[in-house]
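Visitor: the following block contains a protein sequence and its predicted model.
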Amino acid sequence: MSISYLWDITIPMLQGAKTTILLFLLVILLSIPLGFLVTLMMNSRVKPVSWLAHGYVYVMRGTPLLLQLLFFCFGLPMLPVIGEYLVLDRFAAAGLAFILNYAAYFAEIFRGGLLAVDKGQYEAAQVLGLSRWQTLTRIIMPQMFRVALPAVSNESITLVKDTALLYAVSVPELLHFAYTAVNRDFTIVPFVVAGVVYLLMILGLTVLFKALERKFKFE
């Protein structure tokens, strides 16, 4: 095994890692606010809204992410009547599945964060004459996010690893190029290189979230 061989297999995998990182950023940027919205819906006083949100979370957390990926990539176009209008680019379909799946998990994380906020905070906000929106944005949300941050960190790291599922729907990402090299060269070295790339991405995330935790005085 030469340095040139390692270089030759690493370059395509780094190209695939761009897809991995793009999906990660897309999911994080969209699923976190969507998850918080679902959390608010779950706590809504309007029962149909609350039931709908709870049902959504139950379905998305109760079925495998791989099944959801296959449904969005291959199942949507097969729906009667509307299927022809739901044909999406493979990456877009996979991204939609990831966003909806992770939004459900983030919704549960944020719900736990809300439950951890002392009820006296709400009463104090009422005494100060704050509106419900001011109470939520200025008092409740900052405390909720501090509590939820470690769980969000863990879920984000899981997301990096879950992006490998793109391989199952033929989206060329990091694992795709590693597996191609293994089949071509009959060696496990590309798998080792892919593992190192994943570990480096997760190391970067870990350092970032540790810094955020220190900022919010977790340590």
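Guide: Looks like it came in fine. Residues are numbered from 1 along each chain as shown.
Visitor: CA atoms for contacts and neighbours, from now on please.
Guide: OK.
Visitor: quick one: the residue in the chain sticking out farthest from the centre from Gln121, how far?
Guide: In the chain, the residue that sits farthest from the middle, by CA atoms, centre = their mean, is Val127; the gap is 37.9 Å. According to CA to CA, to the nearest Å, Val127 stands 10 Å off from Gln121.
Visitor: do the same with Asp162
Guide: For Asp162, the distance to Gln121 - CA to CA - is 37 Å.
Visitor: equivalent analysis for Ser4, please.
Guide: Here Ser4 is placed at a distance of 61 Å from Gln121 (CA to CA).
Visitor: show me which of those two is the more surrounded one.
Guide: Using other CA atoms under 10 Å as the criterion, Ser4 and Gln121 rank with Gln121 on top: 14 against 9.
Visitor: contacts only, for that one.
Guide: Gln121 is in contact with 139-140, counting by CA atoms under 8 Å, 6 or more residues apart in numbering.
Visitor: use this one as the comparison:
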Amino acid sequence: MSMHYVMEILPSLFQGAGMTLKLFFWTLLGSLPLGILVSLGLTSKFRPLQWLLELYVWLMRGTPLLLQLIFVFYGLPIIGIVFQRYDAALFSFILNYGAYFAEIFRGGFQSIDQGQYEAARVLRLSYGQTLRKIVIPQVVKIVIPSIGNEVINLVKDSSLVYVIGLGDLLRAGNVATARDVTLVPLLLVGLIYLILIGICTFILNKVEKRYSYFK
């Protein structure tokens, strides 16, 4: 492996990694709040809303993310709904991961004893205050391992955007491999993914320790 060649292709790989990270961060920023809101809707007593959200979760979890990407970018234009590549990817990822996070958070909320809600009412806390000060910190502690798994999956799933031609890390590696007929770019791509996942794992472990006082 020539260091000169490695230094030559690294800028394009880093550029692709930048797109991967951009998609990763904005997906998390959109899907985590969406997951919390959907999970609250799933546990609501308003049946029509609950059924609608259950249908959404069922569709997103029951079909491959790759199919959803293709449907949004290549299928929706048939009926006049057109997305740019990045927008199509972000929209698909947020909807998909929002559904998975919703199921995770629903399990977390359902694990909280109802007595805590009753105690909060005795203390005259509003529903919002109860969620913010009592429930959500405990839910976060409960769901961190599952959320962590999905976060790591998100790093790897980001490579699926290659199918719609978005210039992510994997696409940059494939272009270099096809052009130069060498496996070096793909090896570097794998190394970068491992580094990204290692960083995510480190951060998630820190977050888990931060909430370790909730038993």
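Guide: Yep, that arrived. These numbers were taken from a predicted model, which means no experiment stands behind them.
Visitor: show me what the residue farthest from the centre of the first structure lines up with in the second structure.
Guide: Residue pairing (TM-score structural alignment): Val127 of the first structure is matched to Val122 of the second structure.
Visitor: let me see the contact set for Phe14 of the second structure.
Guide: Leu169.
Visitor: so what corresponds to it in the first structure?
Guide: That one, Phe14 of the second structure, aligns with Leu14 by TM-score structural alignment.
Visitor: neighbours around the equivalent of Lys215 of the first structure over in the second structure, how many?
Guide: Using TM-score structural alignment, the equivalent of Lys215 of the first structure in the second structure is Arg210. Counted with other CA under 10 Å, residues neighbouring Arg210 of the second structure total 11.
Visitor: with Tyr102 of the first structure instead?
Guide: 25.
Visitor: show me where the second structure has strands.
Guide: For the second structure, no strands are identified by DSSP state E.
Visitor: ranges for the helices of it?
Guide: Ranges of helices in the second structure, per DSSP state H, are 3-42, 47-62, 65-70, 85-110, 114-122, 127-130, 136-157, 169-180, 184-210.
Visitor: tell me the most buried of those helices?
Guide: Mean neighbour count (mean count of other CA atoms under 10 Å) peaks for helix 85-110 among the helices of the second structure, with a mean of 22.
Visitor: so which bit of the first structure is it matched to?
Guide: Going by TM-score structural alignment, helix 85-110 of the second structure sits over residues 90-115 in the first structure.
Visitor: mean per-residue distance, that stretch to the second structure?
Guide: Compared with the second structure after fitting, stretch 90-115 of the first structure has a mean deviation of 0.5 Å; criterion: mean CA distance after the TM-score superposition for the first structure.
Visitor: any idea how far that stretch is from the chain center?
Guide: The chain centroid and the centroid of stretch 90-115 of the first structure are separated by 6 Å, computed with CA atoms, centre = their mean, to the nearest Å.
Visitor: same question, stretch 30-49 of the second structure
Guide: 17 Å.
Visitor: what's that stretch in contact with?
Guide: Residues contacting stretch 30-49 of the second structure (CA under 8 Å, 6+ apart): 50-51, 53-54, 93-95, 97-103, 105-106.
Visitor: and those, which is closest to Gly173 of the second structure?
Guide: Phe93 (21.8 Å; CA to CA).
Visitor: now do the contacts for that closest one.
Guide: 27, 31, 65.
Visitor: with Gly18 of the second structure instead?
Guide: Going by CA under 8 Å, 6+ apart, the list of residues near Gly18 of the second structure reads 168-169.
Visitor: counterpart of Gly55 of the first structure in the second structure?
Guide: With TM-score structural alignment as the criterion, Gly55 of the first structure matches Leu55.
Visitor: same check, this time on Ser156 of the first structure
Guide: Using TM-score structural alignment, Ser156 of the first structure lines up with Val151 in the second structure.
Visitor: now Leu203 of the first structure
Guide: Leu203 of the first structure maps onto Gly198 in the second structure, by TM-score structural alignment.
Visitor: ok, now how distant is Lys47 of the first structure from Leu6 of the first structure?
Guide: 58 Å.
Visitor: same check, this time on Lys161 of the first structure
Guide: Taken as CA to CA, the span from Lys161 of the first structure to Leu6 of the first structure is 22 Å.
Visitor: Ala151 of the first structure too?
Guide: Noted for Ala151 of the first structure: a distance of 36 Å to Leu6 of the first structure, by CA to CA.
Visitor: again with Phe110 of the first structure
Guide: 43 Å.
Visitor: before we move on, what about Gly35 of the first structure?
Guide: 41 Å.
Visitor: do Ala92 of the first structure as well
Guide: 31 Å.
Visitor: same deal with Ala125 of the first structure?
Guide: Here Ala125 of the first structure is placed at a distance of 60 Å from Leu6 of the first structure (CA to CA).
Visitor: repeat that for Ala97 of the first structure.
Guide: 34 Å.
Visitor: need the residue closest to the centroid of the first structure.
Guide: Note: the first structure centre (CA atoms, centre = their mean) maps to Tyr102, 4.4 Å.
Visitor: quick one: residues contacting the residue of the second structure sitting at the aligned position of Leu76 of the first structure.
Guide: Mapped onto the second structure by TM-score structural alignment, Leu76 of the first structure lines up with Leu76. Applying CA under 8 Å, 6+ apart to Leu76 of the second structure gives the contacts Val82.
Visitor: count the neighbours of Val169 of the first structure for me.
Guide: There are 16 residues near Val169 of the first structure, going by other CA under 10 Å.
Visitor: that one maps to what in the second structure?
Guide: Alignment note: Val169 of the first structure maps to Ile164 in the second structure; criterion TM-score structural alignment.
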